[in-house]
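A.B. asks: sequence first, predicted coordinates after that:
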Amino acid sequence: MGWHGESLIGFDLETTGTEPLDSRIVTAAVVEVRGGAVVGQRLWLADPGIRIPEQASAIHGITTERAAAEGRPVREVADEVAQVLVGHWARGVPVVAYNAAFDLTLLSAELARHGLPALGDRLAALTGEPGIGPVVDPLTIDRAVDRYRRGKRTLEAACAEYSVVLDGAHEASADALAAVRVAIAIAERHPTVAGLGLPELHQEQVRWYADWAGGFQELLREKGTADAIVDPAWPLRAPAPVPTTG
């Protein structure tokens, strides 16, 4: 049995927007899955400290008023989420996130915004090893193993492709669990992916993402939108300037 049969940590954020360096956390979920079944989860509702755009509220259902009334300060939420993820990494358990470059970059930006220790620094303090722990991104893997499949590559589309039930799309815990189950389904369909060790899979995803980003940037150039830069770094955008407070 490969990595997909062991413990996996699903991670998802619902946010104020689509730009990871500027958007803020609204909800977060960390779901522990073993053998395809949920064995534990942590959920957070944050007050992001800014207004939640109506377009974002329409997607995840959290309004500015609700976040202010029921949510905890986003600084506390970001700190706790980071500690939970790092605790799993310290045990060698991979974090699974659909489009990990978005969620992990956004979390890292929140940590920097509030003067909190970075993910890599937290893990180094526990293990003495630099960098972050293993990440599994079903989106990046799916693009690599089924490059020419037509259609969207959203989480909903991936669930349909791999026969994964998604109950409550854009609810953080549902999306986190679905991401794990899509990752498992991809590994079961593609033995070469299942056979990789976690360090090798992580490095392959770095390469696959860079290849995709280069191709997508070329497509943008052909369409005359080359000013839309696609950062090839995975799973954290680099360089990542420290966002300003506000």
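C.D. replies: Perfect, I can see it now. Residues are numbered from 1 along each chain as shown.

A.B. asks: C-alpha only now, for contacts and for neighbours.
C.D. replies: Noted.

A.B. asks: look through the protein and tell me its longest helix.
C.D. replies: Assignment by DSSP state H gives helix 198-222 as the longest helix of the chain.

A.B. asks: got the buried residues for it?
C.D. replies: By neighbour count on 16 or more other C-alpha atoms under 10 Å, the buried set for helix 198-222 is 198, 201-202, 204-210, 212-214, 217, 220.

A.B. asks: ok, and here's another one to check against it:
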Amino acid sequence: MSWYLGRMCGFDLETTGIDVEADRIVTACVVQCGGGAPVQSASWLADPGIEIPESAAKVHGITTAQARAEGRPAAEVVEQLVVALAEVVLAGTPLVAMNASFDLTILDREARRHGVQPLVDIVGADLRVVDPRLLDKQVDRFRRGGRKLEDLCRTYRVKLDGAHSADADAIAACRVVWRLAQRYAEIGGSGLDALHEAQIGWAREQAESLADYFRKTPGKEHQAATVRTEWPLIPAQRNGGQS
């Protein structure tokens, strides 16, 4: 049976910002779906321990006041999230994450910040990730327009309810992956292990292409040095992720 006809686990975070080294988790969702079994979903709201900028609150709808009043302690949320994901990964289920290197790196730094064993240290080489954003860029490189989840949902005719809520985004990402795998043989016809390895190479190629674009674009040359090629996780540097 093709991997995409089995169980998948959508994973999504909403955060205080886009700096993987300094920003924090606000909401999280882990949703298992497919494979002929009922959907299983778990969601968390964290008190991130820092102010949630207004710009971030406008995206996901969670204010600092709400997070402090209703959110669980960040360390507790991070620990529960790592445990939930580790259970899924060790069962052989692929993680589906839109722009996976962002969410998995944020989670990794949060774990290290709060003294929680990081996911990668628990699951090691068993981690298998499927990234719809990365896959879409690989199979349709020259399509005009955005590559956000809303864009992919329109392109692949996937229903998205409540964009920028972690649970809605996680389910929609799984649906997009299913559509991609059904449409493109290099995705759906690949084994999961081979697809994971292929994505590592594709991510590096896509990042190098972006860096090259920045180097050749007046006014953007400095951005080339900020492009990271690692996927699905940016490795932690010594003393990193402890801010």
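C.D. replies: Now that the structure is in, tell me what you want to look at. Predicted model only: the values in this text are computed from it and were never measured.

A.B. asks: what range in the second structure matches the longest helix of the first structure?
C.D. replies: Using TM-score structural alignment, the residues of the second structure aligned to helix 198-222 of the first structure are 192-216.

A.B. asks: average offset between the matching stretch and the first structure?
C.D. replies: Aligned to the first structure and superposed, stretch 192-216 of the second structure gives a mean residue distance of 0.5 Å (mean C-alpha distance after the TM-score superposition for the first structure).

A.B. asks: give me the neighbour count for Ala166 of the second structure.
C.D. replies: The tally of other residues near Ala166 of the second structure (other C-alpha atoms under 10 Å) stands at 26.

A.B. asks: same check on Val93 of the first structure?
C.D. replies: 21.

A.B. asks: helix or strand: which one has the nearest residue to Gly36 of the first structure once chain neighbours are set aside?
C.D. replies: Nearest non-adjacent residue to Gly36 of the first structure, counting by C-alpha to C-alpha, 6 or more residues apart in numbering: Arg181, 6.7 Å away. Per DSSP states H and E, Arg181 of the first structure falls inside helix 172-189.

A.B. asks: what's downstream of that helix, the next helix or strand?
C.D. replies: helix 191-194.

A.B. asks: give me the mean distance between that next one and the second structure.
C.D. replies: Mean deviation for helix 191-194 of the first structure: 1.2 Å (mean C-alpha distance after the TM-score superposition for the first structure).

A.B. asks: which neighbouring elements make contact with that helix?
C.D. replies: helix 172-189 (3 or more C-alpha pairs under 8 Å, 6 or more residues apart in numbering; DSSP states H and E).

A.B. asks: any buried residues in the helix it packs on, and which?
C.D. replies: 172-188.

A.B. asks: mind listing residues that contact it?
C.D. replies: 4-5, 8-14, 27-31, 33, 36, 38, 43, 96-98, 136-138, 142, 155, 158-159, 162, 164-169, 193-194 (C-alpha atoms under 8 Å, 6 or more residues apart in numbering).

A.B. asks: out of the residues you listed, which sit inside strands?
C.D. replies: Cross-referencing the contacts of helix 172-189 of the first structure against strands under DSSP state E gives 8-14, 27-31, 33, 38, 43, 96, 136.

A.B. asks: what subset of those residues is buried?
C.D. replies: Buried among these by 16+ other C-alpha under 10 Å: 8-14, 27-31, 33, 96, 136.

A.B. asks: give me the stretch of the second structure that the helix holding Arg181 of the first structure matches.
C.D. replies: With TM-score structural alignment as the criterion, helix 172-189 of the first structure aligns to 166-183.

A.B. asks: how distant is the matching stretch from the center of its chain?
C.D. replies: Relative to the mean C-alpha coordinate of its chain, stretch 166-183 of the second structure is positioned 12 Å out (C-alpha atoms, centre = their mean, to the nearest Å).

A.B. asks: doesn't Gly92 of the second structure belong to a strand?
C.D. replies: No - read with DSSP: H, G, I helix; E, B strand; the rest coil, Gly92 of the second structure is coil and lies in no strand.

A.B. asks: how about the contacts made by it?
C.D. replies: Counting by C-alpha under 8 Å, 6+ apart, Gly92 of the second structure has contacts Asp126, Arg128.

A.B. asks: over to Ile25 of the second structure?
C.D. replies: Contacts of Ile25 of the second structure (C-alpha under 8 Å, 6+ apart): Leu13, Glu14, Thr15, Thr16, Ala46, Pro48, Ala74, Ile106, Leu107, Glu110.

A.B. asks: contacting residues for the residue nearest the centre of the first structure?
C.D. replies: Centroid-nearest residue in the first structure: Ala100, 3.1 Å away (criterion: C-alpha atoms, centre = their mean). By C-alpha under 8 Å, 6+ apart, the contact list for Ala100 of the first structure reads Val135, Val136, Asp137, Trp234, Pro235.

A.B. asks: now, among those residues, which is nearest to Ile59 of the first structure?
C.D. replies: The closest of the contacts of Ala100 of the first structure to Ile59 of the first structure turns out to be Asp137 (C-alpha to C-alpha; 21.8 Å).
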